[in-house]
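# sequence and predicted model, in that order:
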Amino acid sequence: MITLRPSDLAREHGLSAQAVRNYEREGFIPPAQRTQSGYRIYTELHVAALRVYLSLIPGYGCSAGGQIMNALHDDELDGALTIIDRGHDQLLRDRDTLDAVRRAVDHLTAESDADPPHPTAPVPRTIGALARRLGVTPATLRNWEEVGILTPARDPASGYRVFRPSDIRDAELAHLLRRGGYPLDHISTVVEQIRTADGSDALSSALDDWHLRLRARGLAMLDAATHLSHYLGLLRTGLNPALAAPGTARTTG
């Protein structure tokens, strides 16, 4: 069995030795055995664990990646698989949202608020209904309104916001771009551009960029699955005695 130091694990990924120790403390890699003088001893299991954790981040994010590793080291395989399933479900929903926005873009040049209402046009929604549709809070939509992303009309009788089909389109676009990491001021600029006749190019570019991000995330998930499968095989061989005792997965030493 090979034995390694924290710096040995760190070197492959351009990390610091302290980062490796931090990952051990958080349970992202198994606890190391110690020499009589207290130095950590890492093995091929730790090498594989670090590769898994770092490969999970591009596909699932730091938080979910850490939760997956914690679940594995706590012998909760079903819990880890559930987190992975949620990541794939979110990716699918993001793809569906992207497709929905693309369909809306196809009608940008053919529809405007001045056009007569189409018999199949969506019924205008309240802020609560639109928030539920997007899975955000009403406060988020009010924030988007403050920065100019949304410009809902007001009911003359009640004063309540009334979200028209174009507002729903803008909200869906904002939600998509927000998930893609775009700042609000950029989203506001893009939405304003597509409200004009020559703004479709900016929107198309943004959607193409997000499509590439979704593809990269999907490929990252495939790459992580390869590392994860290998790591699970190593765990089943019981290479690390420290994992054999319940409750020893996360240490502070």
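Structure's in. What do you need?

# all contacts plus neighbour counts: C-alpha atoms, from now on.
Noted.

# the nearest residue to Asp113 once chain neighbours are set aside is in what secondary structure piece?
Nearest residue to Asp113 in three dimensions, chain neighbours excluded: Ser166, at 7.1 Å (C-alpha to C-alpha, 6 or more residues apart in numbering). According to DSSP states H and E, Ser166 maps onto helix 165-179.

# another one to put next to it:
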Amino acid sequence: MPLRPIDLAREHGLSTQAVRNYEEAGILPPAGRSPSGYRHYGERHAAALRAFLALVPGHGHREAAAILCAVNSGALERALRLLDEGHARLAEDRRTLAAARTALAHLPDDPPPAAADRPTHIGPLAHRLGLRPATLREWERAGLVAPSRDARTGYRVYTPAQVRELRLAEQLRRGGHGLAATAEILHRLRDAGGPEAVRPTLTAWQARLTARGRALLSGAAALHACLDLMERPATGDHPDGL
């Protein structure tokens, strides 16, 4: 039985224009046309729309669109590769979260208040962390820290908060984590307001990763159903346009 644009739209609370836009973007297969020129869709179009909307929460609109466009153009291997990349990104985010938790658990205690109140220069800081000054300069270029400069000498000056961030960075780097992942964790730390404040952020981050993992599963299931339907011979008086 043919379906009208409004039939597809109503199922998902969309406008008929959105359905037409998805078809024009290649997210839906080309629609059939009645003798009077009206679009008519079929179950394959409905399945493609369900798959796309199920993929969006886990992969994002752009990637979900690319997956359906690949499917509709017959590039199944590309579609599967895009799915794999979405799962790989989630796995990397999980590793980054685990690294943040481990590093925070092993972060040394703060120095005594008198020492904590004093800024420090790159030489003494490198010695304290067991690093070379060149390493700290490399981390600065990678965006891990942005020390100020002494107005008189031009030397780098690190605040107590930056010293603590660099201790965390040293833990992460020792654990084999790259500069980009380390910078991401430090960014989250700054947004949260410090090591203790970041712990609820990490809990929320974990919840988002769990939701994203569930969304990836839902999207894959909907896409599997779509592919299964598309592999069947088209039947009925109104082909689905495949």
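Perfect, thanks for sending it. Please read all numbers here as calculations on a predicted model, not as lab measurements.

# buried residues, the helix holding Ser166 of the first structure. List them.
Within helix 165-179 of the first structure, the residues scored as buried using 16 or more other C-alpha atoms under 10 Å are 165-177.

# mind giving me the packing neighbours of it?
On a contact count with 3 or more C-alpha pairs under 8 Å, 6 or more residues apart in numbering; DSSP states H and E, helix 165-179 of the first structure meets helix 77-105, helix 127-134, helix 184-194.

# burial check on His227 of the first structure, number of neighbours?
19 (other C-alpha atoms under 10 Å).

# meant to ask about Ala204 of the second structure, not that
Neighbours of Ala204 of the second structure (other C-alpha under 10 Å): 12.

# using the three-state scheme, assign the aligned partner of Leu216 of the second structure in the first structure.
By TM-score structural alignment, Leu216 of the second structure lines up with Met221 in the first structure. Three-state assignment for Met221 of the first structure (DSSP: H, G, I helix; E, B strand; the rest coil): helix.

# sorry, back to before: how close does the residue nearest to Asp113 of the first structure sit to Trp210 of the first structure?
Taking C-alpha to C-alpha, to the nearest Å as the measure, Ser166 of the first structure falls 21 Å from Trp210 of the first structure.

# strands of the second structure, residue ranges please.
Ranges of strands within the second structure are 32-33, 39-40, 120-121, 148-149, 156-158, based on DSSP state E.

# could I get these in JSON lines, plus columns for mean neighbour count?
Shown next, in JSON lines, are the strands of the second structure (neighbours: other C-alpha atoms under 10 Å):
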{"stretch": "strand 32-33", "mean neighbour count": "16"}
{"stretch": "strand 39-40", "mean neighbour count": "18"}
{"stretch": "strand 120-121", "mean neighbour count": "18"}
{"stretch": "strand 148-149", "mean neighbour count": "13"}
{"stretch": "strand 156-158", "mean neighbour count": "19"}
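
# between those, which one is nearest to Ile67 of the second structure?
Ile67 of the second structure lies closest to strand 32-33 among these, at 22.0 Å (C-alpha to C-alpha).

# mean shift between that closest one and the first structure?
Here strand 32-33 of the second structure, set against the first structure after superposition, deviates by a mean of 0.3 Å using mean C-alpha distance after the TM-score superposition for the first structure.

# for that strand, name the packing helices and strands.
strand 39-40.

# counting contacts, what elements does the strand it packs on pack onto?
Against strand 39-40 of the second structure (3+ C-alpha pairs under 8 Å, 6+ apart) you get strand 32-33.

# and with 10 Å instead?
On a contact count with 3 or more C-alpha pairs under 10 Å, 6 or more residues apart in numbering; DSSP states H and E, strand 39-40 of the second structure meets helix 5-12, strand 32-33.

# returning to what we had before: wouldn't the match of Leu216 of the second structure be in contact with His88 here?
Yes. Between Met221 of the first structure and His88 a contact is recorded at 8.3 Å, counting by C-alpha atoms under 10 Å.

# who has more neighbours, those two?
Met221 (20 against 17).

# quick one on the thing from earlier: so who does the match of Leu216 of the second structure touch?
Met221 of the first structure makes contact with Ser55, Leu56, Ile57, Pro58, Gly59, Tyr60, Ile84, Gly87, His88, Arg215, according to C-alpha atoms under 10 Å, 6 or more residues apart in numbering.

# picking that back up, Throw the helices and strands packed on helix 165-179 of the first structure into CSV and include distance to Ser7 of the first structure, thanks.
As requested, those are arranged in CSV below (distance: least, C-alpha to C-alpha, whole Å):
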stretch, distance to Ser7 of the first structure
helix 77-105, 28
helix 127-134, 45
helix 184-194, 40
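
# quick one: closest of those helices to Arg154 of the first structure.
Across these, closest to Arg154 of the first structure is helix 127-134 (C-alpha to C-alpha), at 11.2 Å.

# run a quick neighbour tally on Ala104 of the first structure.
With other C-alpha under 10 Å as criterion, Ala104 of the first structure counts 19.

# ok, Pro117 of the first structure next?
Residues near Pro117 of the first structure, counting by other C-alpha under 10 Å, number 12.

# show me what it aligns to in the second structure.
Per TM-score structural alignment, Pro117 of the first structure is aligned with Arg128.

# please pull up the equivalent of Thr203 of the second structure in the first structure.
By TM-score structural alignment, Thr203 of the second structure lines up with Asp208.

# list the contacts for that match?
Counting by C-alpha under 10 Å, 6+ apart, the residues that Asp208 of the first structure touches are Leu98, Arg102, Ala202, Leu214.

# please apply the same query to Ala157 of the first structure.
Taking C-alpha under 10 Å, 6+ apart, one finds nothing in contact with Ala157 of the first structure.

# cool, and Glu24 of the second structure?
Residues near Glu24 of the second structure by C-alpha under 10 Å, 6+ apart: Ala18, Pro30, Ala31.

# before we move on, back to that, so what sits against both of Met221 and His88 of the first structure?
Gly59, Tyr60.

# just give me the neighbour total for Glu44 of the first structure.
Residues near Glu44 of the first structure, counting by other C-alpha under 10 Å, number 17.

# any idea how far it lies from Thr82 of the first structure?
Distance, Glu44 of the first structure to Thr82 of the first structure, by C-alpha to C-alpha: 26 Å.

# by neighbours, which of the contacts of Asp208 of the first structure wins?
Leu98 (21 neighbours).

# what's near enough to touch the closest residue in space to that residue that isn't next to it in sequence?
Once flanking residues are discounted, Leu98 of the first structure sits nearest to Leu176: 6.9 Å by C-alpha to C-alpha, 6+ apart. The contact partners of Leu176 of the first structure, by C-alpha under 10 Å, 6+ apart, come to Asp94, Arg95, Thr97, Leu98, Val101, Leu134, Asp170, Tyr182, Ile187, Leu207, Trp210.
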